[in-house]
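Engineer: no sequence for this one, just the structure:
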């Protein structure tokens, strides 16, 4: 009886192994994923929504089965790629589908996976001239004191930055990405508060970082960021020192005036 049970279990295992499809590692690789995102982009362009939905779900399954131990990829990059897949799937699954939103998400997704596959000359580098133009238009608006134009152009710069953001996370260090995030937040804050005089230095800062960000090695970008941070640190130290001096002088003046007041008051009335 026991022998029969053992053989039954053994045959069940054989059946399960026979009907289970092995994971094809050739379909769980950056080259295959980039091709899939290109197909999704093409389907979206042709408004073949069902085909695009089927392809994004195939991509999601393949990506979920991937073994990333063979690839040099950060945890942040895996997260941003997963998020890009989910966002595109959600855009395609809306009851009232927005073609422009779906197109944007599909393009963004393709740029991200293209960056994963291509270390040199990824497609997101094509955005350099567009973002450089954004910055030039922002600077022109600041010089002309046109706050509405500046706000519109900064919004446009942010839109383009968000478009390449997943690719940037894959290609660049987290230090660099956080630096640019901080710059974008600062620009948004200054324009919303109407601080036009504070915008130009920040915009020029962004412009100086733009070329090494796109075309320089990571060491050049990091060096530029560290140099700017060193300058900012010195400025902060100088400002801190000036504040201490002003407070010290104010305290000294107050103390001197208090002593003079006491000297003017007769001793008996103190």
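Structural biologist: Yep, it's here. These numbers were taken from a predicted model, which means no experiment stands behind them.
Engineer: please count neighbours and contacts with C-alpha atoms only from this point.
Structural biologist: Will do.
Engineer: check contacts around residue 77.
Structural biologist: 166, 169-170 (C-alpha atoms under 8 Å, 6 or more residues apart in numbering).
Engineer: can you check residue 171 too?
Structural biologist: By C-alpha under 8 Å, 6+ apart, the contact set of residue 171 is 115-116, 119.
Engineer: what's the host helix or strand of residue 6 in contact with?
Structural biologist: Taking DSSP states H and E as the criterion, residue 6 maps to helix 2-19. Applying C-alpha under 8 Å, 6+ apart, helix 2-19 turns out to have no external contacts.
Engineer: next, the one to line up against it:
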């Protein structure tokens, strides 16, 4: 009498397991497609082809909403992807939004999808040098009571950090990000520059150490060619943003995009 329930349970798992595996495989395939589409959005935005980039972003929205991501993506990942393509869809048509901001949205989304889809070598890790390179200048300026350029350099750092922040929520613990946020909030207060040089240097050093520990865990392939950069200047603020993805990833994804090109929505 006991064998029948056991047999039913075994049959249930035999039927369910292939279905679950197929569902996971489908989700992984869709995620790979979204990653490739995010690169298309980035490349089109970089070329100022905003209408075409918008059409791809709308296709991303439709594709993402159609998929059941339960058990595949976390709530944080779902939320960041949704915010990412919504920013692009809202931002690209705005004439008052300059090309740097439009490229920023596309860059953020490209790095975000890469962070979710890739197990190693995240694109956001390639921003380590410009991010960490800000600190020698910041420390020098904060020692000089006559300096008026501290917050110009600080704004460069904040711009870069904001660009990679969505990706960091995927790869870095909330506790670490909260600590970094607290340091940055203190530095952005007007009272910060009125503190002693020792106090200011201590706060900057703590932020530098926390950011350094974030980049220290990035698994990067030294054999890969360096990423190229577009340097966009607005007044004294320099915004560094990705121009190309790692060459090996780009070549592989380009072949797949060519096969899928016929399925892109037409403008």
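Structural biologist: The structure has been received and is ready for your questions. In this text, all values refer to a predicted model and were calculated from it rather than measured experimentally.
Engineer: TM-score for these two?
Structural biologist: Once superposed, the chains reach a TM-score of 0.66 (TM-score structural alignment, normalised by the length of the second structure), with 193 aligned residues with a C-alpha RMSD of 2.2 Å.
Engineer: related to what we said a few turns ago, ok, and the most crowded of the contacts of residue 77 of the first structure?
Structural biologist: The most crowded member of the contacts of residue 77 of the first structure, judged by other C-alpha atoms under 10 Å, is residue 166 (27 neighbours).
Engineer: what secondary structure does that residue sit in?
Structural biologist: helix (DSSP: H, G, I helix; E, B strand; the rest coil).
Engineer: residue in the second structure matching it?
Structural biologist: Using TM-score structural alignment, the partner of residue 166 of the first structure in the second structure is residue 166.
Engineer: thought that match was touching residue 80?
Structural biologist: Yes - assessed by C-alpha atoms under 8 Å, residue 166 of the second structure is found in contact with residue 80 at 6.4 Å.
Engineer: intersection of neighbour lists for those two?
Structural biologist: The contact lists of residue 166 of the second structure and residue 80 share residue 112, where a contact means C-alpha under 8 Å, 6+ apart.
Engineer: hmm, back to that, the very next helix or strand once past the helix holding residue 6 of the first structure aligns to what range in the second structure?
Structural biologist: Counting by DSSP H and E, the element after helix 2-19 of the first structure in chain order, helix or strand, is helix 30-45. Mapping helix 30-45 of the first structure onto the second structure (TM-score structural alignment) gives residues 31-46.
Engineer: in that stretch, what counts as buried?
Structural biologist: By neighbour count with 16 or more other C-alpha atoms under 10 Å, stretch 31-46 of the second structure contains the buried residues 31-46.
Engineer: how big's the offset between it and the first structure?
Structural biologist: After superposition onto the first structure, stretch 31-46 of the second structure lies on average 0.9 Å away from the residues it aligns with, using mean C-alpha distance after the TM-score superposition for the first structure.
Engineer: so where do the helices sit in the first structure?
Structural biologist: In the first structure, the helices defined using DSSP state H lie at 2-19, 30-45, 49-64, 75-92, 99-117, 128-143, 147-171, 174-192, 196-215, 218-264.
Engineer: highest mean neighbour count out of those helices?
Structural biologist: Using mean count of other C-alpha atoms under 10 Å, the stretch among the helices of the first structure with the largest mean neighbour count is helix 99-117, at a mean of 22.
Engineer: understood, closing this out.
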